[in-house]
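Enquirer: give me the fold of what follows.
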Amino acid sequence: MIEAGALALRARMDAGEITAQDVMAATLARIDAVNGTVNAIVSLRDADALMAEAAAADAAPKAGWLHGIPLAVKDLANAAGLPTSMGSPLFAGTIAGTDDIHIARLRAAGAIVIGKTNTPEFGLGSHSINPVFGATRNPYDADRSAGGSSGGAGVALACGMVSLADGSDMMGSLRNPAGWNNVYGMRPSWGLVPSEPVGDSFLHQLATNGPMARTPRDLAAVLDTMAGPDPRQPHGVAQAPSLPQIEGGAEGMRIGWLGDWGGSLAMEPGVLDLCGTALEQMGDLGVRVGPLAAPFLRDALWEAWITLRSWSVAGGLAPLHADPAQRDQLKDTALWEIERGLALSAMDVHRASVIRSDWFKTAVALFDHYDVLALPSAQMWPFDVTLDFPPEIAGQGMDTYHRWMEVVVPASLIGLPAVCVPAGFGGPHDLPMGLQLIGPRGSDARLLRLAEAWHQATDWPGRRPPIF
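Expert: I've put the predicted structure just below:
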């Protein structure tokens, strides 16, 4: 039932075939059956309370398209009445008094919040492990990572515990777990989905909230619900809804395949082959695909990225670092980011932003010739779940805890929209991999139309569900 997706559930509920209580009962049964293995959903609410809320939804007028449909919220976002631990012992058990903006919008559309989805501590790192709830495991191999930081959301979708999910993406956190769990994840154009109007609202433009789903149609519907400017924030953007534009196919779209960025990005064997095969199959949809040489220096992008990222992380977490008692409870990678950010000068940040600006101008010129740029969603297959992060890729050592996700930086650095679509299965353990489809700012609907055409041709989530 749940595996069909949120829009399919809505259609059946509107037709009187199923009720909110039916959906909630199926949701709780599925969680009970599989969550003990994968540890995707945390802080699950009381079952009787959830069934009562579903019964109330059945008795009430429809609030919106999500009326009576269960939602588990990423444990970095606030959902009123539920704990927001952010994977940190410092905040374990802290109950949110209000909803964050995008959660309030989903709830206003009728969603029933059932619990939270697991994430790494403070969302740092693309592996969903933390000292509060432990590790989320890949549903295709429980000894492997589920990715992150929206790893719990990706696994909950893959396993049919929920039909839609929210997430957030600074460094691939909606794309990496989507790829590794055989579902869809989208980083929207920066500013389309508002963040919280807390602290600085002008300078930090790296992270964004966004949707995850089992189908591009659900992805579009969730995005449309989350999206829209918040008057308290200066950089919000408005776009026409994506779902009405999702039909029409991909005929004539031009894709530039960036591969391993001109040989400069380490890739595990099989990743490029699998993604290249997926792009060849997209040619059957009328898409024109061609190889694209590295359009910008990889080292310059990386230096700009780690400067601006550390500056952003320090801006958010420096108050914890300033308190010795709280500092002692921060993980090593958080300490590294904060201390690196605190050591930066204003001119360090300026130089990084000049590089970012140059890359943005270069990308704009690329989109005169291509509608979409394509990259793998990760540089390696899901790694050992007991690791904090992989020390190397194909024999090349990683000099930071997040360098193995460098492939997501080109879109993140300049706020481009990117949809991760399933590319198939491969590698030594026959595990999922995803493909990033990246467009210019404001091209969210066009990317979703391409993703929908791909889904209609392949339906990887339906074709290869996890086996329990």
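
Enquirer: rest of the way, CA atoms for contacts and neighbours
Expert: Will do.

Enquirer: the residue most central in space within the chain: what secondary structure?
Expert: Centroid-nearest residue in the chain, with Cα atoms, centre = their mean: residue 174, separated by 1.1 Å. Recorded secondary structure, residue 174: coil (DSSP: H, G, I helix; E, B strand; the rest coil).

Enquirer: same question, the one 4 residues further on
Expert: Following three-state DSSP, we place residue 178 in the helix state.

Enquirer: now do the contacts for it.
Expert: 154, 184, 185, 212, 420, 421, 422, 434 (Cα atoms under 8 Å, 6 or more residues apart in numbering).

Enquirer: can you name the next helix or strand after whichever strand or helix holds the third one?
Expert: Right, the one you point to is residue 185. Assigned by DSSP states H and E, residue 185 belongs to strand 184-187. Where DSSP H and E defines the elements, the next helix or strand beyond strand 184-187 is strand 208-213.

Enquirer: re earlier: now the residue nearest to the centre of the chain: closest residue in space that isn't a chain neighbour?
Expert: residue 185 (5.1 Å; Cα to Cα, 6 or more residues apart in numbering).

Enquirer: quick one, what contacts that neighbour?
Expert: 174-175, 177-179, 210-213, 219, 419-421.

Enquirer: please repeat the previous calculation with a cut-off of 10 Å.
Expert: 150, 153-154, 165-169, 172-179, 210-216, 219, 418-422, 434, 436 (Cα atoms under 10 Å, 6 or more residues apart in numbering).

Enquirer: check residue 16 too.
Expert: Residue 16 touches residue 10, counting by Cα under 10 Å, 6+ apart.

Enquirer: also residue 265?
Expert: Applying Cα under 10 Å, 6+ apart, the residues near residue 265 are 259, 298, 379, 393, 396, 403, 404, 405, 406, 407.

Enquirer: what's the burial count for the fifth one?
Expert: Using other Cα atoms under 10 Å as the criterion, residue 396 is surrounded by 13 other residues.

Enquirer: hey, where'd the strands end up in the stretch 301-450 of the chain?
Expert: 372-376, 392-393, 396-397, 418-426, 431-438 (DSSP state E, counting those that start in this stretch).

Enquirer: now residue 240: how far from residue 412?
Expert: Per Cα to Cα, to the nearest Å, residue 240 is found 22 Å from residue 412.

Enquirer: quick check: residue 112 touching residue 63?
Expert: No - the pair residue 112 and residue 63 does not pass the contact test of Cα atoms under 10 Å, sitting 11.3 Å apart.

Enquirer: what about these two, which has more around it?
Expert: Just comparing residue 112 and residue 63: by other Cα under 10 Å the higher neighbour count belongs to residue 112, 22 against 14.

Enquirer: another sequence for comparison is provided below:
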Amino acid sequence: MTPIFRSATALAGDLKAGRLTAQALMEATLARVSEVNPKVNAIVSMAAPEALMETARAADTAGLEGPLAGLPIAIKDLANAEGFETSQGSPIFKGQVAPKDDIMVARLRAAGAIVIGKTNTPEFGLGSHTFNPVHGATKNPYDITRSCGGSSGGAAVALATGMLSIADGSDMMGSLRNPAAWNNVYGFRPSWGRVPSEAIGDNFLHQLSTLGPMARNPQDVALLLDVMSGPDPRQPHGYDSAPVGALDGASLRAKRIGWLGDWGGALPFEDGILELSRQALEQMQAAGAVVEDVAPPFPLEKIWESWTTLRSWSVATGIAPLAERKAELKDSAVWELERGLAMSAMEVHRASVIRSDWFLRAAALFEKYDALVLPAAQVWPFPVEAPFKTEINGQSMDTYHRWMEVVVPASLLGLPVLALPAGFGAEGLPAGLQIIGRRGADADILSLGAAWHELTDWPGKRPALT
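Expert: Next up, the predicted model:
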């Protein structure tokens, strides 16, 4: 088997033991990118192959000691990696080369990872569909006429096609979860504050978005998470967290799983998604888990009200400096900007009170359940040329992102969530589940994921494209 489809954990072990060189791995990586990337457009702004081979040779000479030493990685094109363009998918920033690494990228390099390029993302990361006017659309490897999801779509496709073994991403409204589900890989949204963001502008008020890892198995997710994690003195909310480390001995036996389903009919789903989710839950039960249906724990419309207020407020603060260039922004960015700028302080306060009430109710649920489960997306991958889903089973979506409402309950509270593969639908397209834990239970949720992966290994079924 080509080393590209081996796990990052196994590759790192081989590199450290001398059974594999960084040069050989880089050569295989570049060959794989050359073969596959033109078909799917997942990795953009690639470094020159000669420079990457020289970096790999230098790593071999210096010794491969870090936890990611010698592993190639491409950074989501919302984060800065020194020497690479950070376009954010916007023509406004096209061609702007980052002068230094963001905190997360610096940690990856310090751990020995070799940055080969960037992964594609929607413009400003808005919308769960990876397309932009700078780099174009990233295609789903299971059907290149379909969306790969987003906003960490380039990362998910790079993993699914064997161009990378680990990838970083970010998640405000499912951006690590929707693309993981649609590409048959794992995406993990950590507890908010575990992975520090950049200390730019306000560092106290906004608690919706987080950076996080993706991989083809939970152990590799844990490997990357441990490198990303830990406080930074420039950030007030970071916290020390014990390393996740190895996920040996993971088991589903006697784990209490609460199934939220369609939230009492409040969430519409395309045909087949709930059925596939139920089949996955039955597999968990067969492995010893205790699965129970959970009645709607909180009014979903109130969660949506809180979310859309706090999200528009947060997004608007980030793109407010571009307000005079609205004509150059995508429609969804203008929508968020105008809503955010029009908000009063009391509107934001009321939204946060709703969030606080929902947190209290969720905390009570986690006294009974080890994890809560929802589908990772409400629809199957849609045509790549469509900007977003406008309806689900005849029900019109009133915003550009309403079709991803299923990810909001966990995002609003900053809970750890693992998106795991759940199998394939009638058309051969993948779907996934969200496994949600209480704040701080990152290791427990990844352990559940490891037990699921041992049981199923869905990523072992790769697209015909590969």
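
Enquirer: quick one: TM-score?
Expert: Once superposed, the chains reach a TM-score of 0.98 (TM-score structural alignment, normalised by the length of structure 2), with 464 aligned residues with a Cα RMSD of 1.0 Å.

Enquirer: list the contacts of residue 215 of structure 1.
Expert: Taking Cα under 10 Å, 6+ apart, one finds 3-7, 163-164, 183-185, 421, 448, 451-452, 455-456, 459-462 in contact with residue 215 of structure 1.

Enquirer: if we use 7 Å, what do you get?
Expert: By Cα atoms under 7 Å, 6 or more residues apart in numbering, residue 215 of structure 1 lies in contact with 5, 184.

Enquirer: residue 170 of structure 2 too?
Expert: 152, 176, 210, 211, 212.

Enquirer: which one of those is nearest to residue 84 of structure 2?
Expert: residue 152 (17.7 Å; Cα to Cα).

Enquirer: neighbours of the aligned residue in structure 1 for the closest one, how many?
Expert: When structure 1 is aligned by TM-score structural alignment, the residue opposite residue 152 of structure 2 is residue 150. When counting by other Cα under 10 Å, one arrives at 36 neighbours for residue 150 of structure 1.

Enquirer: circling back: now the residue nearest to residue 174 of structure 1: how far from residue 166 of structure 1?
Expert: 9 Å.

Enquirer: between these two, what contacts are shared?
Expert: 211, 212.

Enquirer: residue 264 of structure 1 -> structure 2?
Expert: So residue 264 of structure 1 corresponds to residue 266, using TM-score structural alignment.

Enquirer: out of everything not next to it in sequence, what's closest to residue 462 of structure 2?
Expert: Nearest to residue 462 of structure 2 is residue 160, by Cα to Cα, 6+ apart, at 7.0 Å.

Enquirer: residue contacts, that neighbour?
Expert: Per Cα under 7 Å, 6+ apart, neighbours of residue 160 of structure 2: 183, 184, 185, 462.

Enquirer: can I get those in CSV including distance to residue 316 of structure 2 and secondary structure?
Expert: CSV is the format used below for the contacts of residue 160 of structure 2 (distance: Cα to Cα, whole Å; DSSP: H, G, I helix; E, B strand; the rest coil):
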residue, distance to residue 316 of structure 2, secondary structure
183, 30, helix
184, 32, coil
185, 31, coil
462, 39, coil
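
Enquirer: in structure 1, which of these still touch?
Expert: Retained contacts for the contacts of residue 160 of structure 2 in structure 1, judged by both residues aligned by TM-score structural alignment, their matches' Cα atoms under 7 Å, are 183, 184, 185.

Enquirer: could you report the separation of the counterpart of the last one in structure 1 from residue 35 of structure 1?
Expert: If I follow you right, that is residue 185 of structure 2. The alignment partner of residue 185 of structure 2 in structure 1, by TM-score structural alignment, is residue 183. When distance is defined by Cα to Cα, residue 183 of structure 1 is 17 Å away from residue 35 of structure 1.

Enquirer: my guess is residue 247 of structure 1 contacts residue 451. True?
Expert: No - the criterion here is Cα atoms under 7 Å, and residue 247 of structure 1 misses it with residue 451 at 10.3 Å.

Enquirer: neighbour-wise, which of the two wins?
Expert: More neighbours surround residue 451 than the other of residue 247 of structure 1 and residue 451, with 25 against 16 (other Cα under 10 Å).

Enquirer: so what's the more buried one up against?
Expert: 216, 421.

Enquirer: trace it over to structure 2, please.
Expert: By TM-score structural alignment, residue 451 of structure 1 lines up with residue 449.

Enquirer: whichever strand or helix holds its match vs structure 1, average distance?
Expert: Taking DSSP H and E as the definition, one finds residue 449 of structure 2 inside helix 442-456. Its aligned residues in structure 1 lie a mean 0.5 Å from helix 442-456 of structure 2 after superposition (mean Cα distance after the TM-score superposition for structure 1).

Enquirer: quick one, that helix and strand 430-436 angle?
Expert: 150 degrees (axes from the mean of the first three to the mean of the last three Cα atoms, to 10 degrees).

Enquirer: starting at the chain centroid, how far to helix 442-456 of structure 2?
Expert: 17 Å (Cα atoms, centre = their mean, to the nearest Å).

Enquirer: give the buried residues for it.
Expert: 442, 443, 444, 445, 446, 447, 448, 449, 450, 451, 452, 453 (16 or more other Cα atoms under 10 Å).

Enquirer: with stretch 206-217 of structure 2 instead?
Expert: By neighbour count on 16+ other Cα under 10 Å, the buried set for stretch 206-217 of structure 2 is 207, 208, 209, 210, 211, 212, 213, 214, 215, 216, 217.

Enquirer: can you tell me which residues contact the alignment partner in structure 1 of the fifth one?
Expert: This points to residue 211 of structure 2. Counting by TM-score structural alignment, residue 211 of structure 2 lines up with residue 209 in structure 1. Residues in contact with residue 209 of structure 1, defined by Cα under 7 Å, 6+ apart, are 167, 168, 169, 193, 195.

Enquirer: over to residue 64 of structure 1?
Expert: 109, 110 are the contacts of residue 64 of structure 1 under Cα under 7 Å, 6+ apart.

Enquirer: cheers, nothing more for now.
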